[in-house]
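**Student:** Whatever this is, show me its structure:
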Amino acid sequence: MTDAPTRIPVTGSAAYEITVGRGIIGTVADALDERVAKVLIVHTPTVGRMAEELRASLQDRYDQVLLAEVPDAESAKRVEVAAFCWQILGQADFTRSDAVIGLGGGAVTDLAGFVAATWLRGVQVVQIPTTVLGMVDAAVGGKTGINTAEGKNLVGAFFAPRAVICDLDLLETLPKNEVLAGFAEVAKAGFIADPAILDLIEADVDRVSDPSTSEFREVIERAIAVKASVVSEDFLEGGAREMLNYGHTLGHAIEHAERYQWRHGVAVAIGMMFAAELGRMAGSLSDEAVERHRRVLTLLGLPQSYPAGRWPGLLATMQRDKKARAGMLRFIVLDDIAKPRVLAGVDQSVLQFAYQEIAN
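**Tutor:** Take a look at the predicted model:
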């Protein structure tokens, strides 16, 4: 792999560019409109030093560069936190020509995007994800949102970023379990569209999950390319984009059940195993393909089961999921690896049988 940055375009009605490389965080100013005078960097405590360094690098270029430190993980995605950010923007007199930068994991980029989408009905946002999950999923698709007591991401907006900067150097200090949790979304891209990702994981999971290697960069770029291609075709999730929800219907219900204390990727891994079993029960997915799910997720150290007694609560949460339509649950299942489709109106007994296959 070359050391030069890779540029992955999102085309269509909401065009922007995703840049992947090393040592490229300093290019953020080049991604912003030249009219920008004020910038708000939304970040978590864990990347506080990085935020301060970024602020220092931008201060000579802009009239004001402000910091908004928000809680880690899903605790950031609350209306009270969004209101805190809006207050900063209001007190600093941010106009439509100013900008927000999201610096952090997927929850922070979701929040920063939502704040940008809603302030004055939309100001520029550049996303700088600092986790695997953020790079391959949350930051790159233009979905923004916050959670409510009733469920995850029920309040939000489709809002394209000005640019996404994926600096792989930012991942090298991540704990291994954080990297592997993010790899649930990398594996998802392999299951729904690009089996070469699965081949690389199976060939040498240690190198693939090491942020310093060329294999790591390749699977990250492949996963981003899958999402960019789908988003280019269907930005507003009217059709093809639904396939990106593979494993997410049950996964989001598990996150809700765990009060968002679980990493997103861990919950989605269980959700993908459930979706694989559901596909098998629907008569479309082979035993071999289901076992490949189990093998890949095991290699990544990700779970594939959840307690049997939690099913009634999970079902109730799924019925409130934003992907349900007219009270009808919709799941993405596979006819084969890289052949996703929608399965709607499944009898609850079938869902329960599929859940029993992953229950512990």
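
**Student:** C-alpha from now on. contacts and neighbour counts both.
**Tutor:** Fine.

**Student:** okay, now residue 82: neighbour count?
**Tutor:** Per other Cα atoms under 10 Å, the neighbour tally for residue 82 reads 20.

**Student:** helices and strands around the longest helix that the chain contains, which ones?
**Tutor:** Ordering each helix of the chain by length in residues (DSSP state H) puts helix 214-233 first. In terms of contacts (3 or more Cα pairs under 8 Å, 6 or more residues apart in numbering; DSSP states H and E), helix 214-233 is packed against strand 6-10, helix 176-192, helix 195-203, helix 205-208.

**Student:** Buried ones in that helix, by neighbour count?
**Tutor:** Buried residues in helix 214-233, counting neighbours by 16 or more other Cα atoms under 10 Å, are found at 215-217, 219-233.

**Student:** mind listing the helices for this protein?
**Tutor:** Using DSSP H, helices in the chain cover 28-31, 48-58, 79-91, 106-118, 132-133, 176-192, 195-203, 205-208, 214-233, 248-257, 264-281, 287-299, 311-319, 348-358.

**Student:** Columns distance to residue 331 on top of these, output as a markdown table?
**Tutor:** Putting these into a markdown table (distance: least, Cα to Cα, whole Å) gives the following:
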| stretch | distance to residue 331 |
| --- | --- |
| helix 28-31 | 37 |
| helix 48-58 | 38 |
| helix 79-91 | 28 |
| helix 106-118 | 23 |
| helix 132-133 | 21 |
| helix 176-192 | 13 |
| helix 195-203 | 21 |
| helix 205-208 | 29 |
| helix 214-233 | 17 |
| helix 248-257 | 7 |
| helix 264-281 | 7 |
| helix 287-299 | 16 |
| helix 311-319 | 10 |
| helix 348-358 | 10 |
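
**Student:** Please give the structure of this sequence too, so both can be compared:
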Amino acid sequence: MFSPDTQVSIESGYLILTMMPSLYCEEKCPHCYLSKDQRADKTIMSIENIQLICNKIDKYYSEKNFYNKHIVLYWYGGEPTSMGMDYFINAIDVINKTLSPTKGYTLKHVVLTSLVNIDSNWFPFFDKYCEGYFQTSYDGRMRGKKYLNEWEKRVKEAIDYGLSVGTLSVVNEEMLKVGANKTIEYLTELGVSESGFLPFMLNEQNKGKKYNRFAPTMTNWSSFMIEATQKGRSLHKKGATPPTIGQEAFYFVQSYRDSAISNSAAQTLFLMPDGTFCLPDYKNGYEEFMQPFGNILSSSFEDVLSGNERIRYLTKQLTRNNNIECLDCQHSNYCVMEFWKENKLDDDCFGGSKYLDWLNKNNESRYGDLSSSILA
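**Tutor:** Okay, the predicted model is just below:
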């Protein structure tokens, strides 16, 4: 098992690589940070470039002589399945052969799909290449009843096939109307294994009506999370199998580690179709945008990692954006801020301190000992 004491950064051998070789997507989600033009662009990173990138990552790992080489690849987008199964298989084969177990690598592939635009032909793919698991976006009723019904049908088909299904939600006002109790009950009845619940971020695409309509306050997010966690624990005690709540599990792993650098995105990069590595950053307070660090196609992996933009970015993370309230906060090493930004006035912080306060007072884990778990 990868040590939780070293599993904190790319520089220690642990890489969470969010793969975005295509940004194309037919959906118009109010929380999406991609522009209309980006979502309409069907450009796909070539297999040759994926090979080149893998070679450069392998060269870096070999030169550093890491004892542990653990890489988790999250295939996001866009809608990643829009690239087609043949492309996907070729890309994963290239990655697995270049970053192979014989060289000491452990790899994990996770695909996030809307699920509504694919059929059951994808299920054997998830079974073979993704360890029988995939993630799907769950947004409650935000996209309408017809969409939700189709999504539910696909989830049931996948679980009946034998797959494990995780959901990733950007908590929105429509979910708050349903409530956390019913949300967890619904996901439990479906048979969902894991569920993550992210705060709704402001970006250039949703500024104005969409953000004002769908984005809950952080105080309401924390209340939702407390209720969801309580419900999950209650169902577990009754013998049911509710989904693992990602933010709750994250708390137990991170509070055990209690390391400033482990909560600074030092292990994470997003890879765009043109070879640019980037991560979400914030301007004008808490407006999200993508901060580029360099292009791996025209430079070495080490040059990207040690470049001025990434060093500046990591400094911002380690100093908690110089937020006085964050620097003084007992939760800053294990909160859910994810990428550091200014907090809203007169609201709970983006780290969800009210939820963390509750977890500290109610810190019994229904997951067993997570101290040796990986953040994947």
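
**Student:** where does the TM-score land?
**Tutor:** Overlay of the two chains. TM-score (TM-score structural alignment, normalised by the length of structure 1): 0.28; 185 aligned residues with a Cα RMSD of 7.3 Å.

**Student:** still on that earlier bit, please produce CSV containing the helices and strands packed on helix 214-233 of structure 1, extended by mean neighbour count and distance to residue 292 of structure 1.
**Tutor:** Below are these laid out as CSV (neighbours: other Cα atoms under 10 Å; distance: least, Cα to Cα, whole Å):
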stretch, mean neighbour count, distance to residue 292 of structure 1
strand 6-10, 18, 29
helix 176-192, 24, 9
helix 195-203, 17, 9
helix 205-208, 17, 14
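
**Student:** Rebuild the ones you listed as CSV, extending it with distance to residue 265 of structure 1.
**Tutor:** Shown next, in CSV, are these (distance: least, Cα to Cα, whole Å):
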stretch, distance to residue 265 of structure 1
strand 6-10, 23
helix 176-192, 5
helix 195-203, 16
helix 205-208, 17
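
**Student:** Relative to residue 270 of structure 1, which of the ones you listed is closest?
**Tutor:** Closest approach to residue 270 of structure 1 among these (Cα to Cα): helix 176-192, 9.5 Å.

**Student:** ok and that closest one relative to helix 264-281, angle-wise?
**Tutor:** 30 degrees (axes from the mean of the first three to the mean of the last three Cα atoms, to 10 degrees).

**Student:** Give me the helices and strands touching helix 176-192 of structure 1, please.
**Tutor:** By 3+ Cα pairs under 8 Å, 6+ apart, helix 176-192 of structure 1 packs against helix 132-133, helix 195-203, helix 214-233, helix 264-281, helix 287-299.

**Student:** and of these, who's closest to residue 311 of structure 1?
**Tutor:** helix 264-281 (12.0 Å).

**Student:** and that closest one, what other elements does it pack with?
**Tutor:** Packing partners of helix 264-281 of structure 1 (3+ Cα pairs under 8 Å, 6+ apart): helix 176-192, helix 248-257, helix 287-299, strand 330-336, helix 348-358.

**Student:** can you put those in TSV and add distance to residue 147 of structure 1?
**Tutor:** Listed next are those as TSV, based on distance: least, Cα to Cα, whole Å:
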stretch	distance to residue 147 of structure 1
helix 176-192	20
helix 248-257	10
helix 287-299	27
strand 330-336	20
helix 348-358	25
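
**Student:** Including distance to residue 311 of structure 1, could the helices and strands packed on helix 176-192 of structure 1 go into TSV?
**Tutor:** Shown next, in TSV, are those (distance: least, Cα to Cα, whole Å):
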stretch	distance to residue 311 of structure 1
helix 132-133	27
helix 195-203	30
helix 214-233	30
helix 264-281	12
helix 287-299	21
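
**Student:** Residue 151 of structure 1: which of those is closest?
**Tutor:** Using Cα to Cα, the nearest of these to residue 151 of structure 1 is helix 264-281, at 13.6 Å.

**Student:** Go through the helices and strands packed on helix 176-192 of structure 1 and name the closest to residue 348 of structure 1.
**Tutor:** Judging those by Cα to Cα, what sits closest to residue 348 of structure 1 is helix 264-281, at 11.4 Å.

**Student:** What about the spatially closest residue to residue 14 of structure 2 that is not a sequence neighbour, how many residues nearby?
**Tutor:** What sits nearest to residue 14 of structure 2 in space, not counting adjacent residues and going by Cα to Cα, 6 or more residues apart in numbering, is residue 70, at 5.0 Å. By the criterion of other Cα under 10 Å, residue 70 of structure 2 has 22 neighbours.

**Student:** how much space between residue 70 of structure 2 and residue 57 of structure 2?
**Tutor:** 12 Å (Cα to Cα, to the nearest Å).

**Student:** neighbours of residue 92 of structure 2, just the number please.
**Tutor:** 17.

**Student:** my guess is it is in a helix, correct?
**Tutor:** Yes: according to DSSP: H, G, I helix; E, B strand; the rest coil, residue 92 of structure 2 belongs to a helix.

**Student:** how near is it to residue 198 of structure 2?
**Tutor:** 28 Å.

**Student:** do residue 110 of structure 2 as well
**Tutor:** 18 Å.

**Student:** Those two: who's more crowded?
**Tutor:** Taking neighbours as other Cα under 10 Å, residue 110 of structure 2 and residue 198 compare with residue 110 leading, 21 against 18.

**Student:** which stretch of helix or strand covers that one?
**Tutor:** In the assignment (DSSP states H and E), residue 110 of structure 2 maps to strand 105-113.

**Student:** three-state assignment of residue 17 of structure 2?
**Tutor:** Under three-state DSSP, residue 17 of structure 2 falls in the strand class.

**Student:** Hmm, it is touching residue 71, no?
**Tutor:** Yes: look at residue 17 of structure 2 against residue 71 with Cα atoms under 8 Å: they come within range, at 7.1 Å.

**Student:** returning to that earlier point: of all the helices and strands packed on helix 264-281 of structure 1, which one is nearest residue 156 of structure 1?
**Tutor:** Residue 156 of structure 1 lies closest to helix 248-257 among these, at 15.3 Å (Cα to Cα).

**Student:** Report the angle between the closest one and helix 264-281.
**Tutor:** Relative orientation of helix 248-257 of structure 1 and helix 264-281, computed by the same axes, to 10 degrees: 140 degrees.
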